[in-house]
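just coords:
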């Protein structure tokens, strides 16, 4: 009888992918460290590898103690000459490090003081006289000597010189309770796992062949542990090929997500809104002005989109006062001509009322009566409005978030328009779109923004949208004169406010604080309003801030719009506000604390009438070089696109556009402005992956987008 062969042993299971390996499996990661890592969105080893250094330190050079200068970050070595716990003022551990020529706490060449405010008995025992230390930290000028406060340090053997660090030392963005030494220990473990289990490539060889870029594993290893010879400037500014490799893949992932979203839109039918042009012709006849070439171009692009059976997804961007509303009105009339309804959603009740009154003035002579729906409408009035909308008797509905409430039903919504799109969350925009979803179709959507975005950046952020731009304001608007004055001239500025109000004009006074606290900002605004009320008898002063309930705030703004108030003291909540043509003076306190785009938006609250308007930037001296440059630019130009370009260079896309709050794209490595030279290649790569490598789509999106849902701006 033949022998029965031994069964073939099962092959060992494949190692878990790094995105499936929890950080809890690493050494020295207990529940507390896990919680701290989770604050930064780090749950897996892959998350840890993509948490990249923000800067690097060269610890290959030991600086002699006699060469130390305040402000320098240095590595030093020396012998502990004296250790003392000081109880004067704040308890601290003082360790005098010398080169062997001096001791004591006098400013004697050859020594420096190490100061620790948080220390343990074990630390005191270890830092005894005679011990040799190697330290790294920032040199500061103390009361009696140069100091390093809480430097990183390690003990050296008495007779051995530690070898120089073989690599640049990374500095990671952190959170409370995680020291840089902990980050380096964690990333050492993650890099060891990376070497054992290299990540799969999510970019086809056909894409990478056109670039002299490293593979993903090599790039990650390099940015975490660059050699001493690496260029600190290239690493810090993220121009090194290793950073470009990561940035390019992230840009491709975002382009894939947005293109897939766009393809989903294009598979959805939409009503053909061709219209006969009658209402639009009549509107042009009654308007007291002619459209500018930019407005005509945008209107034509939108009209062509609406006449197709595919849902329009178009972003209309135009600077403050550029005339986006009349373009939106023409689009709404095209939908109404086609027997469909249109809806306009805006972020505040007061702004919705302003739109309602303005559009009613234009449209009611044409036989089109807009309907206004907000949270203030109650009882029978609300019931009647809802019935009119549901029955199709409301051709154009204007409102706030109230439009997306479940009880609001449209008979046949063909076009949804969203103004100031960055003030709405992604889900709110989607819910308005869903109001018109019938029989598997979707309404057309027009999204408007007064935040100018350079076209190159819009290609990255809004790749799922078509773009129309109104670059130039209509003629006849009086330019705003902007001046910058130190706050020592405050009394003169208050006198200017008095004169303006006495002449029948109105003014804004905007208060800012560096702290991100609505409570503190409200307190500053309240105190300013009280002081101005005391200084300006006879001037009617109103106050709005973010701590007020919305109805209270909007009632004050409505009183200002109705000229029942002369001076409106406010925080930056008026950045998107009402159109008050009689307001011709704006004071912005501490403008150095705001970005360029926000200053430009605030300034846009004045200059809406025929009267010359002024904006006074009341700054606190001394100004930093960057603050001086910002204020010089805002004084020199009213061009919102140039201002936005400079603001993006200074602060980055995420901060300027508010992507974290609004649900648009966030980037971990790429910077859409810095890396715009990669945008075209990323778009081509995304098209190739979707067409020929569909199996790479999910791994690519999981790696870079992870648990975040990406909707674009639908």
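Happy to help now that I have it. Every value quoted in this text rests on a predicted model; they were computed, and no experiment measured them.

CA atoms for contacts and neighbours, from now on please.
Noted.

Residue 467 in helix, strand or coil?
What DSSP: H, G, I helix; E, B strand; the rest coil gives for residue 467 is strand.

To clarify, my last question referred to residue 163.
Residue 163 - assigned by three-state DSSP - is coil.

do the same with residue 85
Look at residue 85: counting by three-state DSSP, its state is strand.

wait, what's in contact with it?
If a contact means C-alpha atoms under 8 Å, 6 or more residues apart in numbering, then residue 85 has 91, 92, 93, 94 as its contacts.

can you put these in TSV and add secondary structure, distance to residue 472 and neighbour count?
Shown next, in TSV, are the contacts of residue 85 (DSSP: H, G, I helix; E, B strand; the rest coil; distance: C-alpha to C-alpha, whole Å; neighbours: other C-alpha atoms under 10 Å):
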residue	secondary structure	distance to residue 472	neighbour count
91	coil	62	13
92	strand	61	16
93	strand	63	22
94	strand	63	21
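
Next one for the comparison:
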């Protein structure tokens, strides 16, 4: 990025041990050094009078040693008092080399930097940085604020500052600014070198709070280029894929898709018809479909996946449907079986819980081409699984899978590139989706199926638990069903949350006339499936569960949900859980039972849940409260690996990122290559075909 030899080992004084320590900070190149931003700044540009100091501040002072002595006691320490004529300051050293006491003699003039603390009768600095100077010698004062970096054992601030200085110097000599002013969102922004200099060596008058919060133009300039480079990587991947990869043309399955539509027990919404048409058009092309289907909870994404599978099967190909959890995969298995088996489509079930005989039978059926659809968890991309003719991959809750997992499943199609439909029930704000999922076309299911009841949400304190129990009793006596969601499986002193098993036992005593079931992630798959089947059949009236029921559970008669310890969950998870009720025609309720006192963030979350059931409004508020988080999954923490940019803070830059990316791809491919190499480096293998 910045020099002919960008390896850390090329720096003077950097050996293998230093390299290992830098790696612990995710610093692998000189570029990474520049992107390792300070966590605070210290002002060593001016001397302070001792008389003007206050406890709690960090300051640079100097003065003559008035006296020095070694004090004995519980902890041996060296005490040294300096004076600058305006006041006195004590220096305290607990662990010090033996010769330090000999060097710090009366009359010596010292310059010291450290945190000022209240001492016994005077202010003090404990273990300050110090050096011997001549009185009145200000030539050696720093001209810029001194950065303090996140560090690790054995890697001192002085060493880090020195390495960053070298990186800045090399960038000044060899680096290149690839973006002119017309490509930046704001006029007057600094060039890239100047931006790095302002970040790492700011002048004393700089607004350091703006730097640390990422609002300063210097940080915004760096963040913008980083976002642009990552966006370009995804856009180029898409272009390369369409140019180089050949996908099967799946245009022969309209008959089977029509049969499926005719046998469905409901009419498709206008939104479902629109998205189905978009998917069908993609699958009829010789270039691979890369489509992200966003749909709020209960919007009917599964039927879109089923219609896509029908088109693949009707065209002589197979489809794979992959889900991140056993419970969600099982739900897809039950739903797709009920729709496709009557159409004489054979399905194969592959999951970690399947028996050896089941797995062998499913794999043989897939390899021979008898099974048209494979449904399962990560077991689908195990090496032993072979497809006869894979043409479509459907990935549900795609943000929970990493790039390597998705690629492994695609590679099972052999020489062709399968069409890919990714689905998510976690709404992603439009601008964010267009930037982060630039390699995907985005379809939106923004209409709920007709006949769904409204869900009313209330928040109540755990002190009103008895009232909640009576509310459940009333609902169950009316013939309805309910969920009680716990946040933990086992009791924990640290989190003070009731365990699911304990809650089930307590509720069984309090609601002894009702049938209560239990489901959690540590149960065997067969037990979970049996409990869910009993609940779906109405044999269980109240299901006590952990958050494993977050997705993939569809019981129309369940119209009441209690979420215990609701304050412990994020907005996205609360919204997903609430989506398990309101799936029938009856009015439904969600009770958020919290254990106070509430933090400010928890209070905000509960208020949002009470105000709206719109997943996209919730997503926007979630971004404001806590940033992108699980919207992006591994794209944030793995594929993207953003070092400076923050997708929530910097979302105002995203429109310009998209516009400039299109211009660069068309007009300046050499700049595209340089930006990707600078920011992505080795990771760009994900953007190659």
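Arrived safely, thanks for sending. Because the structure is predicted, anything quoted here is derived from the model rather than measured.

Could I get the TM-score for this pair?
Scored against TM-score structural alignment, normalised by the length of the second structure, the superposed chains reach a TM-score of 0.83; 679 aligned residues with a C-alpha RMSD of 4.4 Å.

For the contacts of residue 85 of the first structure, give me CSV that also has distance to residue 193 of the first structure.
Below are the contacts of residue 85 of the first structure laid out as CSV (distance: C-alpha to C-alpha, whole Å):
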residue, distance to residue 193 of the first structure
91, 43
92, 40
93, 39
94, 40
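
Show me which of these is closest to residue 379 of the first structure.
Among the contacts of residue 85 of the first structure, residue 91 lies closest to residue 379 of the first structure (C-alpha to C-alpha), at 65.7 Å.

number of nearby residues for the residue nearest to that closest one when sequence neighbours are not counted?
Among residues not flanking residue 91 of the first structure along the chain, residue 117 sits closest, at 6.5 Å (C-alpha to C-alpha, 6 or more residues apart in numbering). By other C-alpha atoms under 10 Å, 14 other residues sit near residue 117 of the first structure.

Name the residues of the lengthiest helix in the second structure that are buried.
For the second structure, the helix with the greatest residue count under DSSP state H is helix 217-244. Across helix 217-244 of the second structure, burial judged by 16 or more other C-alpha atoms under 10 Å covers 217-239, 241-242.

ditto for stretch 275-292 of the first structure
Neighbour-count burial for stretch 275-292 of the first structure, counted by 16+ other C-alpha under 10 Å, picks out 275, 279, 280, 283, 291, 292.

need those in a markdown table with distance to residue 69 of the first structure and secondary structure, can you?
Compiled in a markdown table, those are given as follows (distance: C-alpha to C-alpha, whole Å; DSSP: H, G, I helix; E, B strand; the rest coil):
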| residue | distance to residue 69 of the first structure | secondary structure |
| --- | --- | --- |
| 275 | 75 | coil |
| 279 | 75 | helix |
| 280 | 72 | helix |
| 283 | 72 | helix |
| 291 | 63 | coil |
| 292 | 61 | coil |
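
which of those residues lies closest to residue 48 of the first structure?
Relative to residue 48 of the first structure, the closest of these is residue 292; by C-alpha to C-alpha it sits at 52.1 Å.

Give me the neighbour count for the aligned partner of residue 343 of the first structure in the second structure.
Superposed on the second structure with TM-score structural alignment, residue 343 of the first structure falls opposite residue 320. Neighbour count for residue 320 of the second structure, taken as other C-alpha under 10 Å: 25.

repeat for residue 576 of the first structure
Residue 576 of the first structure: 19 surrounding residues under other C-alpha under 10 Å.

mind listing what it touches?
Applying C-alpha under 8 Å, 6+ apart, the residues near residue 576 of the first structure are 601, 602.

measure it to residue 370 of the first structure for me?
Distance of residue 576 of the first structure to residue 370 of the first structure, given as C-alpha to C-alpha, to the nearest Å: 23 Å.

hmm, back to that, quick check: the gap between the residue nearest to residue 91 of the first structure and residue 85 of the first structure.
Distance from residue 117 of the first structure to residue 85 of the first structure, by C-alpha to C-alpha: 10 Å.

shared neighbours of those two, anything?
Between them, residue 117 of the first structure and residue 85 share the contacting residues 91, 92, 93, judged by C-alpha under 8 Å, 6+ apart.

check contacts around the second one.
Spelled out, that is residue 92 of the first structure. Residues in contact with residue 92 of the first structure (C-alpha under 8 Å, 6+ apart) are 85, 86, 115, 116, 117, 118.

How is residue 580 of the second structure assigned, secondary-structure-wise?
The three-state assignment at residue 580 of the second structure reads coil, by three-state DSSP.

Share the number of residues neighbouring it, please.
Counted with other C-alpha under 10 Å, residues neighbouring residue 580 of the second structure total 25.

how near is it to residue 590 of the second structure?
10 Å.

re earlier: which ones are touching the residue nearest to residue 91 of the first structure?
Residues in contact with residue 117 of the first structure (C-alpha under 8 Å, 6+ apart) are 90, 91, 92, 93, 150.

go with 7 Å
Residue 117 of the first structure sits next to 91, 92, 93 when contact means C-alpha atoms under 7 Å, 6 or more residues apart in numbering.

Residue 80 of the first structure versus the closest residue to the second one other than its chain neighbours, what's the distance?
Counting by C-alpha to C-alpha, 6+ apart, the nearest residue to residue 92 of the first structure once its immediate chain neighbours are dropped is residue 117, at 4.5 Å. Spatial separation of residue 117 of the first structure from residue 80 of the first structure under the definition C-alpha to C-alpha is 18 Å.

for residue 267 of the first structure, same thing?
Residue 267 of the first structure sits 73 Å away from residue 80 of the first structure, going by C-alpha to C-alpha.

again with residue 463 of the first structure
Applying C-alpha to C-alpha, the value for residue 463 of the first structure to residue 80 of the first structure is 60 Å.

So if I had to pick from these two, which one is more boxed in?
For residue 463 of the first structure versus residue 80, neighbours defined as other C-alpha under 10 Å are more numerous around residue 80 (24 against 21).

was I right about the more buried one contacting residue 100?
No - using C-alpha atoms under 7 Å, residue 80 of the first structure makes no contact with residue 100, being 8.8 Å away.

ok so, going back, tell me what the longest helix of the second structure is packed against?
Where contact means 3 or more C-alpha pairs under 7 Å, 6 or more residues apart in numbering; DSSP states H and E, helix 217-244 of the second structure is packed against helix 192-200, helix 654-667, helix 669-679.

ok, now with 10 Å
Helices and strands touching helix 217-244 of the second structure, by 3 or more C-alpha pairs under 10 Å, 6 or more residues apart in numbering; DSSP states H and E, are helix 192-200, helix 208-213, strand 290-295, helix 430-436, helix 654-667, helix 669-679.
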